[in-house]
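Trainee: Based on what follows, work out the 3D shape:
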Amino acid sequence: MCSHQPPCPTADSPEHHTAVIVSAHPEQGWSLLCNGTIVFEDTGELLPDGRVVAPHRTVGPLAVAA
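Mentor: Next comes the predicted model:
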């Protein structure tokens, strides 16, 4: 799918989520990456082969405004 240089990481690569966004839909909460991966705003992912990567947000204390 990737035609630019340097090529994006493949969907099987550990860095697959760093590929270039080719179609963004922030109003729906997802984006399609150059390597066919769909990433969701909750940090979950859907890989081109149908595998699901569960959301992996860092959980921590909420910031309190001063």
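
Trainee: C-alpha only now, for contacts and for neighbours.
Mentor: Will do.

Trainee: ok, and for stretch 17-36, which residues are buried?
Mentor: Of the residues in stretch 17-36, 17, 19-21, 30-36 count as buried by neighbour count, 16 or more other CA atoms under 10 Å.

Trainee: To compare with the earlier structure, here is another sequence to fold:
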Amino acid sequence: MTTTQRKIPPMCQHQPPCPTADSADRESARLVAHHPEQGWSLLCNGVLLFEDTGELLPDGRVIAPHRPLAAATAA
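Mentor: From the prediction side, this is the model:
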């Protein structure tokens, strides 16, 4: 049985390259698209970053919002 898997080329073409979506510092990648009116930004490493600090990784994994507790209790 053969499996065909689509390879997605990396979005990051600059040097030095941005951190990958699996890196702890993935949020420091460059912005590719920013839509504050919709509450999201696309980073160079393929991560969708939401204004509530949640993230959607390129492989479909979801990172729950991780606002600091001080900001959450001040609301």
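
Trainee: Quantitatively, what TM-score do the chains reach?
Mentor: TM-score of the superposed chains, computed with TM-score structural alignment, normalised by the length of structure 1, equals 0.89; 63 aligned residues with a CA RMSD of 1.3 Å.

Trainee: now, which of the buried residues of stretch 17-36 of structure 1 sits nearest Cys8 of structure 1?
Mentor: Comparing the buried residues of stretch 17-36 of structure 1 against Cys8 of structure 1 with CA to CA places Ala19 closest, at 5.0 Å.

Trainee: Show me what that closest one aligns to in structure 2.
Mentor: The alignment partner of Ala19 of structure 1 in structure 2, by TM-score structural alignment, is Ala29.

Trainee: Without its sequence neighbours, what residue ends up closest to that match?
Mentor: Distances taken as CA to CA, 6 or more residues apart in numbering put Cys18 closest to Ala29 of structure 2, at 5.0 Å, once the chain neighbours are dropped.

Trainee: burial measure for the aligned partner of that neighbour in structure 1, as a count.
Mentor: Taking TM-score structural alignment, the alignment pairs Cys18 of structure 2 with Cys8 from structure 1. Cys8 of structure 1 has 20 neighbouring residues, counting by other CA atoms under 10 Å.
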